[in-house]
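Chemist: Quick check, what structure comes out for this input:
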Amino acid sequence: MTGPILFVKAYVPPHLRGGHQVKGYHRRDRPGHSQPAKAVHHPELDHHGEPVKIHQPSTPTPLAAFGDPKAVATVVPGGEVPAQLHGVLFEPWADHPTTAEGWDYVDGVNDDLDEPPIHAPKGKVVASGVVIEEPDGRIWLVAPTNGFGGYRASFPKGNAEPELSLQANAIKEAFEETGLKVEITGFVGDFERTTSVARLYLAKRVGGTPARMGWESQAVHLAPKDKLYGLLNMATDHGPAEAIGAGPKPPPPPKPPAQPYPKNHESGMLF
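Modeler: Take a look at the predicted model:
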């Protein structure tokens, strides 16, 4: 007589499946049984002071992933991070600016950077953001809360605020979305997106902690360049990834075949 069937939770780490990044999840050993993630509230309130529910929380990776330059490391709000990485401590940026004037004079703006003018076509706005690179070549990405806008992951960025320079705006957006304090080190390019033209700067992390990401993010990833396309599901992010050395961007998905118009059997006309 066989013994009782035991159902033991097993953790499946984030991995690539068919060229797409699959986030980590828990499952039961018996096929067909899974352990869905329970909704949680983000530790940070939104702009209106209201709680934000994360319907499908991301799964953090083990801390050892931070020390592996070939691995994707994932942090969730309030999650664990190592004490430091590449000699820079992970600790909250306690004295960050809180006013537009403060952000406009924030440390990290590169006054020596030679930037071209930026132009946005009619109907689109100007935005700015950063590509934050670690000494081991890995890049910081954000996972928008509840997949906002259809994004699984993206570079930290946001629409330009009229009171701020584009560099100051990019530093502010990086902090709000990743919890990190950054310094601008270079210019990546201007990239047309669905509703904006985004200027992206190259930046380095000099402080902060991803565990203190704002409510707009439900996870922050640190990813090798050769794994960026598996995380960045929107084609609008593929141009920046290619520009920073992620390799040739993947071809666009094939368009579905055109469907013939239904035919009016009485008149023979198409409508």
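
Chemist: all contacts plus neighbour counts: C-alpha atoms, from now on.
Modeler: Noted.

Chemist: what's whichever strand or helix holds Gln218 packed up against?
Modeler: Applying DSSP states H and E as the criterion places Gln218 in strand 217-223. If contacts are counted by 3 or more C-alpha pairs under 8 Å, 6 or more residues apart in numbering; DSSP states H and E, strand 217-223 sits against strand 73-75, strand 139-144, helix 166-178.

Chemist: I'd like to know which elements the following helix or strand past the longest one is packed against.
Modeler: I take that to be helix 166-178. Using DSSP H and E, the helix or strand that follows helix 166-178 in sequence is strand 180-192. If contacts are counted by 3+ C-alpha pairs under 8 Å, 6+ apart, strand 180-192 sits against helix 166-178, strand 196-208, helix 238-243.

Chemist: hmm, try it at 6 Å
Modeler: strand 196-208 (3 or more C-alpha pairs under 6 Å, 6 or more residues apart in numbering; DSSP states H and E).

Chemist: between the strand it packs on and helix 166-178, what angle do the directions make?
Modeler: 70 degrees (axes from the mean of the first three to the mean of the last three C-alpha atoms, to 10 degrees).

Chemist: Now do strand 196-208: which elements does it pack against?
Modeler: On a contact count with 3+ C-alpha pairs under 6 Å, 6+ apart, strand 196-208 meets strand 125-132, strand 180-192.

Chemist: Buried by neighbour count: which residues of the strand holding Gln218 qualify?
Modeler: Neighbour-count burial for strand 217-223, counted by 16 or more other C-alpha atoms under 10 Å, picks out 217-223.

Chemist: that older thread, tabulate the helices and strands packed on strand 196-208 (JSON lines), appending distance to Leu16 and mean neighbour count.
Modeler: Below are these laid out as JSON lines (distance: least, C-alpha to C-alpha, whole Å; neighbours: other C-alpha atoms under 10 Å):
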{"stretch": "strand 125-132", "distance to Leu16": "22", "mean neighbour count": "25"}
{"stretch": "strand 180-192", "distance to Leu16": "27", "mean neighbour count": "21"}
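
Chemist: Columns distance to Gly158 on top of the ones you listed, output as JSON lines?
Modeler: Output for the helices and strands packed on strand 196-208, formatted as JSON lines (distance: least, C-alpha to C-alpha, whole Å):
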{"stretch": "strand 125-132", "distance to Gly158": "5"}
{"stretch": "strand 180-192", "distance to Gly158": "13"}
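
Chemist: Looking at these, which is nearest to Tyr229?
Modeler: Proximity to Tyr229, assessed across the helices and strands packed on strand 196-208 by C-alpha to C-alpha, is greatest for strand 125-132 (14.4 Å).

Chemist: Between strand 217-223 and that closest one, find me the angle.
Modeler: Using the same axes, to 10 degrees, one finds that strand 125-132 and strand 217-223 are set 50 degrees apart in direction.

Chemist: Please generate a structure for the following sequence too, so the two can be compared:
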Amino acid sequence: MNEPTTHQKVALITGANKGIGRAVAQQLAALGMRVLIGARDLRRGEEAAAEVCAAGGYAHAVTLDVTDPTTIREAAREIEERFGHLDVLVNNAGITGSGQVSPEDAVDQIPSTVDLDMVRSVFETNVFGVIAVTNAMLPLLRKSPAPRIVNVSSAAASLTITSDPDGPAAGLPTSAAYMPSKTALNALTVQYAQELRKDGFLINAADPGYVDTDINNHRGYLTPAQGAEVVVRLATLATDGPTAWFFDADGPVPW
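Modeler: Okay, here's the model as predicted:
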């Protein structure tokens, strides 16, 4: 682990041992931030951190399961003791509920036949986990002169896009789990942004696009590095940047 020699911003990314989260960690580290790799499996987190360090950045793995209050509390305590503050929180950890399948194969999420336990598990990670981690990290973020929170969402969260019978989502199976969980995440993003606007927080949702990751059985056409770009842009917004918005690589996405 490369120890920093000057004061640098500190960023925590959940689910950062692979995929988009790992790419976000790499890019933020390349910009000079101290990057904290949040991962359920510490060994995998350490492997990702070692890769960042080998490239000349600073990274440290933190055990963090967004559905486990104990690991969340311990992560916040460790960050407080080791760094004293947090500048960026990227809520990246998420699940589909259908395992590693492409969106067109996720027929187990059709509302009229969906398993409620699956819906609960998806919301536990994609929505309640975000609340739990964000609230635990807020005291650390309040110590930053420019706190930023980015919630990794999806175009599937957009009611405008998914309700269009001729739109890009028209050919996908309907969903009672993943898509609604990301819509809820967007709504949550707005509510946090409205509450914390007065305190200098900039809080936005990011659609990374259809990225080649485990979550879609590697059917995506974008690389994790490409998907990470919009997340990194929102994590490094200037003071006059937007808050309570939803963006992809091309600009604002309709709610």
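
Chemist: Just the TM-score for the two chains, thanks.
Modeler: Once superposed, chain against chain, the TM-score is 0.27 (TM-score structural alignment, normalised by the length of structure 2); 122 aligned residues with a C-alpha RMSD of 6.4 Å.

Chemist: circling back to that earlier point, could you dump the helices and strands packed on strand 217-223 of structure 1 to JSON lines with distance to Leu89 of structure 1 and mean neighbour count?
Modeler: Shown next, in JSON lines, are these (distance: least, C-alpha to C-alpha, whole Å; neighbours: other C-alpha under 10 Å):
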{"stretch": "strand 73-75", "distance to Leu89 of structure 1": "15", "mean neighbour count": "27"}
{"stretch": "strand 139-144", "distance to Leu89 of structure 1": "16", "mean neighbour count": "26"}
{"stretch": "helix 166-178", "distance to Leu89 of structure 1": "15", "mean neighbour count": "27"}
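
Chemist: list the buried ones in whichever strand or helix holds Glu51 of structure 2?
Modeler: In the assignment (DSSP H and E), Glu51 of structure 2 maps to helix 42-54. Counting neighbours by 16+ other C-alpha under 10 Å, one finds that the buried residues in helix 42-54 of structure 2 are 42, 44-53.

Chemist: Give me the helices and strands touching that helix, please.
Modeler: Here helix 42-54 of structure 2 touches strand 58-63, going by 3+ C-alpha pairs under 6 Å, 6+ apart.

Chemist: can you count the residues close to Glu195 of structure 2?
Modeler: 10 (other C-alpha atoms under 10 Å).

Chemist: nope, Leu231 of structure 1 is what I was after
Modeler: There are 23 residues near Leu231 of structure 1, going by other C-alpha under 10 Å.

Chemist: Go ahead and confirm it touches Arg17.
Modeler: No. In this structure Leu231 of structure 1 lies outside contact range of Arg17 using C-alpha atoms under 6 Å: 11.4 Å.

Chemist: Thr185 of structure 1 - nearest residue in space that isn't next to it in sequence?
Modeler: Closest residue in space to Thr185 of structure 1, ignoring its immediate chain neighbours: Ala203 at 5.0 Å, by C-alpha to C-alpha, 6 or more residues apart in numbering.

Chemist: Relative to Val131 of structure 1, how far out is the one you found?
Modeler: With the distance defined as C-alpha to C-alpha, to the nearest Å, Ala203 of structure 1 ends up 6 Å from Val131 of structure 1.

Chemist: One more: Asn169 of structure 1?
Modeler: From Asn169 of structure 1 across to Val131 of structure 1, the span is 14 Å (C-alpha to C-alpha).

Chemist: Gln218 of structure 1 too?
Modeler: With the distance defined as C-alpha to C-alpha, Gln218 of structure 1 ends up 19 Å from Val131 of structure 1.

Chemist: go on, Glu101 of structure 1?
Modeler: For Glu101 of structure 1, the distance to Val131 of structure 1 - C-alpha to C-alpha - is 24 Å.

Chemist: again, but for Phe191 of structure 1
Modeler: 13 Å.

Chemist: quick one, strands of the stretch 1-150 of structure 2?
Modeler: 10-13, 34-39, 58-63, 88-91, 148-152 (DSSP state E, counting those that start in this stretch).

Chemist: would you list these in TSV and tack on distance to Val232 of structure 2 and mean neighbour count?
Modeler: Shown next, in TSV, are the strands of the stretch 1-150 of structure 2 (distance: least, C-alpha to C-alpha, whole Å; neighbours: other C-alpha under 10 Å):
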stretch	distance to Val232 of structure 2	mean neighbour count
strand 10-13	11	26
strand 34-39	12	29
strand 58-63	16	26
strand 88-91	9	28
strand 148-152	9	26
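
Chemist: Kindly reformat those as a markdown table containing distance to Gly227 of structure 2.
Modeler: Output for the strands of the stretch 1-150 of structure 2, formatted as a markdown table (distance: least, C-alpha to C-alpha, whole Å):
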| stretch | distance to Gly227 of structure 2 |
| --- | --- |
| strand 10-13 | 14 |
| strand 34-39 | 17 |
| strand 58-63 | 20 |
| strand 88-91 | 14 |
| strand 148-152 | 10 |
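
Chemist: Any idea which of the ones you listed gets closest to Gln27 of structure 2?
Modeler: Ranking these by their distance to Gln27 of structure 2 (criterion: C-alpha to C-alpha) puts strand 34-39 first, at 9.6 Å.

Chemist: what packs against that closest one?
Modeler: Secondary-structure packing of strand 34-39 of structure 2 (3+ C-alpha pairs under 6 Å, 6+ apart): strand 10-13, strand 58-63.

Chemist: Remind me what the longest one packs against, helices and strands.
Modeler: Using 3+ C-alpha pairs under 6 Å, 6+ apart as the contact definition, the elements that strand 58-63 of structure 2 packs against are strand 34-39, helix 42-54.

Chemist: circling back to that earlier point, adding distance to Arg77 of structure 2 as columns, could you present the helices and strands packed on strand 34-39 of structure 2 in a markdown table?
Modeler: Listed next are those as a markdown table, based on distance: least, C-alpha to C-alpha, whole Å:
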| stretch | distance to Arg77 of structure 2 |
| --- | --- |
| strand 10-13 | 13 |
| strand 58-63 | 11 |
